[in-house]
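3D, please:
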Amino acid sequence: MAKVNRARSTSPPDGGWGWMVVAGCFLVTICTRAVTRCISIFFVDFQTYFSQDYAQTAWIHSIVDCVTMLCGLGFALCYSPAIAMVGKYFSRRKALAYGISMSGSGIGIFILAPVVQLLIEQFSWRGALLILGGFVLNLCVCGALMRPITLKDDQTTSEQNHVCRTETQGFQRASPSSTWTKEWVQTCLCGSLQQEYSFLLMSDFVVLAISVLFMAYGCSPLFVYLVPYALSIGVSHQQAAFLMSILGVIDIIGNITFGWLTDRRCLKNYQYICYLFAIGMDGLCYLCLPMLQSLPLLVPFACTFGYFDGAYVTLIPVVTAEIVGTTSLSSALGVVYFLHAVPYLVSPPIAGWLVDTTGSYTAAFLLCGFSMIFSSVLLGFARLVKKMRKTQLQFLAKESDPKLQLWTNGSVAYSVARELDQKDGESVAIAMLGSNPT
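Purely as a prediction, here's the structure:
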């Protein structure tokens, strides 16, 4: 096979072929996340055909989401690498690039929701799934757009790994069975892994990981149960599919506008807070959902939830990059999306069990809402504690350096500091005279 030529750059180019990578990631999110979320339209048909309750039927959707985030199988081999590639090509306009890329999920839902409902009516759920499978084959085209790029940091890491591999091969040829050689190989491999995944020991990343678990638990069930909930309150099948379309198109607006807004100078330093705000708003939307019992009330809900869902999805890679840096972004994103797996697996069946047990969607939606709010509060509290600790350390530093403290006291500081310097100079002069009596 032909050898792939890697583009070399000292920093992310913020354009050029990067926009083709954005287009490829956009198509990837349509073929993966949008198709996955449209499975909820099949929910009632699955439930009727297999004669199962809510909890059992929900496993179909939850397993698809879980395996996508958990393994190197199917969608996972497309989704995470495509997102990581966007981060390699953009720095200054990273949030906007991610906003456009992730908007594919919303556009896909907007287009596919009514189309899937029509396909089910025309060809049954089996035929609709076959057609969706053919559509997903477009992922092959998306992969062709992912041209690798080597940045300055990547070159440094690659050179270090190359030196390590060269030395290891030399030692192995010299003494292949030596205990010292085996220890060297193990040390080299452990060093490479430690360098690649050193972010796992960062307290900020640990807090982010815990927050992601609660956020993922809350966000998944809505895309499974919005259509069944709408049908349970008397909304028709077409109108329920229309709700999913609204959710999708507003998700697009959230992706792009929130990405553009948080790239502005006034909000550039507050992307973390914007991320927390978006997650918290989705949690509040969940808490209000049980009170919405008609289509005119569900439409504003779909608009609000869809907008902030698109908003925080756009900022996940941005917040991750802020914590771990660009060099480890690919591995860190892999871990973050991996952490989505278990909540995606268990949350829809748990919500279905609550619906089966209580005969209502209220408990399921409230649990999801509080989970997302807790995710936002946890990250906000961690950031507040970090800021307070930083302020305390700065205060202690000033206390330990009297001259540094004097400089912060206004116009008197200069004269006082000058007097201290003069006294220090006099002390030095006296010491020198004492040591040299002539």
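
from here on, contacts and neighbour counts on C-alpha atoms
OK.

Touching, residue 196 and residue 330? I think so.
No: Residue 196 is beyond contact range of residue 330, at 9.7 Å (criterion: CA atoms under 8 Å).

With neighbour numbers in mind, choose between the two.
residue 330 (24 against 17; other CA atoms under 10 Å).

The more buried one contacts residue 81, doesn't it?
Yes: taking contacts as CA under 8 Å, residue 330 lies within contact range of residue 81: 7.2 Å.

what do the two both touch?
Contact criterion CA atoms under 8 Å, 6 or more residues apart in numbering; residues shared by residue 330 and residue 81: none found.

Leaving out chain neighbours, which residue sits closest to residue 362?
residue 290 (5.3 Å; CA to CA, 6 or more residues apart in numbering).

quick one: contacts for the one you found?
Each residue near residue 290 by CA under 8 Å, 6+ apart is listed here: 361-362, 365.

got it, and residue 311?
99, 251, 254-255, 258-259, 275, 278.

And it, how far from residue 255?
5 Å (CA to CA, to the nearest Å).

Now do the shared contacts for these two.
The contact sets of residue 311 and residue 255 overlap at residue 99 (CA under 8 Å, 6+ apart).

Just among the contacts of residue 290, which is most surrounded?
In those, the most neighbours by other CA under 10 Å go to residue 365, 25 neighbours.

Isn't that residue up against residue 287?
Yes: using CA under 8 Å, residue 365 is in contact with residue 287, at 6.6 Å.

now the other sequence, so there's something to compare against:
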Amino acid sequence: MQTFSLVKYLEPQDQFIILSLLQCFGLIFKDTFSYLRCTATQGALVVNVNAALGKLIGPITGVLLKVYGCRRIALVPASLLTLGMVLTSFCRSFAFFVVAYGLISSMGMQMSESTQRLALNFYFKKKRSVAMGFAVTAAGFGPILVPQLIRVLMRVYSTQEVALIYGGICTHVFVAASLLQPVTWHMKEERNNPEEGLLLDEKSQECEKKRETLCGTILTNIAKIFDLDLLKDPVFDNILVGLALATFAEINFTLLMPFILHDFGLKTGEIATFLSILGVSDMLFRFVGPYIGNYFTKPSRLMYVYALAILTVVRFTLLISKNYYVLLVIAFAWGIAKGVRKVYMWLVIPDHVSADKLASAGGIETLANGICILVGGPIMGALRDATGSYVVCIVVMNCVTLVTILMWSAEAVIVKCRGRNKTKVKE
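Take a look at the predicted model:
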């Protein structure tokens, strides 16, 4: 299908850069943070502000995507991401890091992710999980290759120069944005099907009506614009809270991992090897994950829960061993869970929400994620400062993940019991 080729080019380029930047920020700037005498709380605040602030504008991003489409909006985060990373290379204070990396880069990263996510879910319906698997698998090359690239660059260039080089790499997001063409541009061959042609016409009319509604009632009908009626659905609310908690735990664990390994006494080269092994297994199971789910005919949310359970076990295992070779095995196991989680985390809400409300649902989700990360992130840093190690932080993040598993399990039990009661009443 022609549309897949466009998504195939967009996803790897954007996510190759964004995911690698998230993972390698600590690898690039850990010495700078030590030189500036930043506390663990300040370091955690920088990475969590980056992870959270961009998500706080999620509902606004959702509205912009509905009105202007994915391609035009994708150019905005490309500009913000490039500008933010270039400015980050010149950071010499905690406050500057918060503004350049925590604010500007964050908006670029999160808006870009929201755009890609919406585009791929719009382009595919029947084989959405497989398409998502291909896209995130290709993107997975970033966390494998970039840590080794950073490792080599750090031997030749200063921290500032390495960050500036990465800012130049971020300009490739402009190319990715230009490739995100509307799907209707590539569906001429399929117009011979009258039903599909009718559907396209209906969608075009619906889009026009939505644009008129949004432009005419943006100040008087906020609830309708942002589709806040989604919050009336208790299942959606449960999904929303569960995803926010799990995302908070995983992002913090990922962002703090270089600092945790540094705390364990690992050198830069050993940390880079750990991250690359993690990236290899992550990429492998991004590709395999959808086929496993399809083979066992398991829904996206259940596959996501399985991944969370494995992540929890892996994090607890990290606490009981600091042997380098055991840590490499843990990295591989962690990558397995991350790969499966990455595929299905973007499918949980699309499987529950109708297509016309998908952009708004994604925006609400990113807002919830942002609030959770912004509130909980500094707590992780404070715990590190208070205890002198990351052990308590890992335990807390695991407990947060377990809350998601318990919430969704409780919902499944309630729904099953209600179904039985309805069956008995009918009989």
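
Overlay them and tell me the TM-score.
Superposed pair, TM-score by TM-score structural alignment, normalised by the length of the second structure: 0.78. Supporting alignment: 367 aligned residues with a CA RMSD of 2.7 Å.

Give the aligned equivalent of the residue nearest to residue 362 of the first structure in the second structure.
Under the alignment (TM-score structural alignment), residue 290 of the first structure maps onto residue 319 of the second structure.

Next: residue 143 of the first structure.
Under TM-score structural alignment, residue 143 of the first structure pairs with residue 177 in the second structure.

hang on, isn't its match packed against residue 10?
Yes: between residue 177 of the second structure and residue 10 a contact is recorded at 6.8 Å, counting by CA under 8 Å.

sec struct for the residue nearest to residue 362 of the first structure, please.
Following DSSP: H, G, I helix; E, B strand; the rest coil, residue 290 of the first structure is assigned to helix.

and what of residue 350 of the second structure?
Residue 350 of the second structure is classified as coil under three-state DSSP.

and residue 336 of the first structure, what element?
helix 329-339 (DSSP states H and E).

what range in the second structure does that helix sit on?
The aligned range for helix 329-339 of the first structure in the second structure is 358-368, by TM-score structural alignment.

Tell me the mean distance between the matching stretch and the first structure once they are aligned.
On superposition with the first structure, the mean distance recorded for stretch 358-368 of the second structure (mean CA distance after the TM-score superposition for the first structure) is 2.2 Å.

quick one: contacts of that stretch?
Taking CA under 8 Å, 6+ apart as the rule, stretch 358-368 of the second structure contacts 55-63, 65-66, 114, 118, 226-227, 230, 240-241, 243-244, 349-350, 353.

And for stretch 144-163 of the second structure?
Applying CA under 8 Å, 6+ apart, the set of residues contacting stretch 144-163 of the second structure is 20, 24, 27-29, 32, 85-86, 88-90, 268-269, 272-273, 275-280.

7 Å - rerun?
With CA atoms under 7 Å, 6 or more residues apart in numbering as the test, stretch 144-163 of the second structure has contacts from 20, 24, 28-29, 89-90, 269, 272, 275-276, 279-280.

Who wins on neighbours among the contacts of residue 311 of the first structure?
That'd be residue 255 among the contacts of residue 311 of the first structure, by other CA under 10 Å, with 33 neighbours.

quick one: what's aligned to it in the second structure?
Matched to the second structure by TM-score structural alignment, residue 255 of the first structure sits across from residue 286.

So its match sits against residue 338, correct?
No: when contacts are counted by CA atoms under 7 Å, residue 286 of the second structure is not listed as touching residue 338 (8.1 Å).

Counting by contacts, list what the longest helix seen in the second structure packs against.
Among the segments of the second structure that qualify as a helix by DSSP state H, the longest is helix 391-426. Contact here means 3 or more CA pairs under 7 Å, 6 or more residues apart in numbering; DSSP states H and E; on that basis helix 391-426 of the second structure packs against helix 234-263, helix 300-319, helix 358-387.

Following superposition onto the first structure, what is the mean distance for the second one?
Helix 300-319 of the second structure, aligned to the first structure and superposed, deviates on average by 1.5 Å (mean CA distance after the TM-score superposition for the first structure).

just the first one next, same as before
Average distance, helix 234-263 of the second structure versus aligned residues of the first structure after superposition (mean CA distance after the TM-score superposition for the first structure): 1.6 Å.
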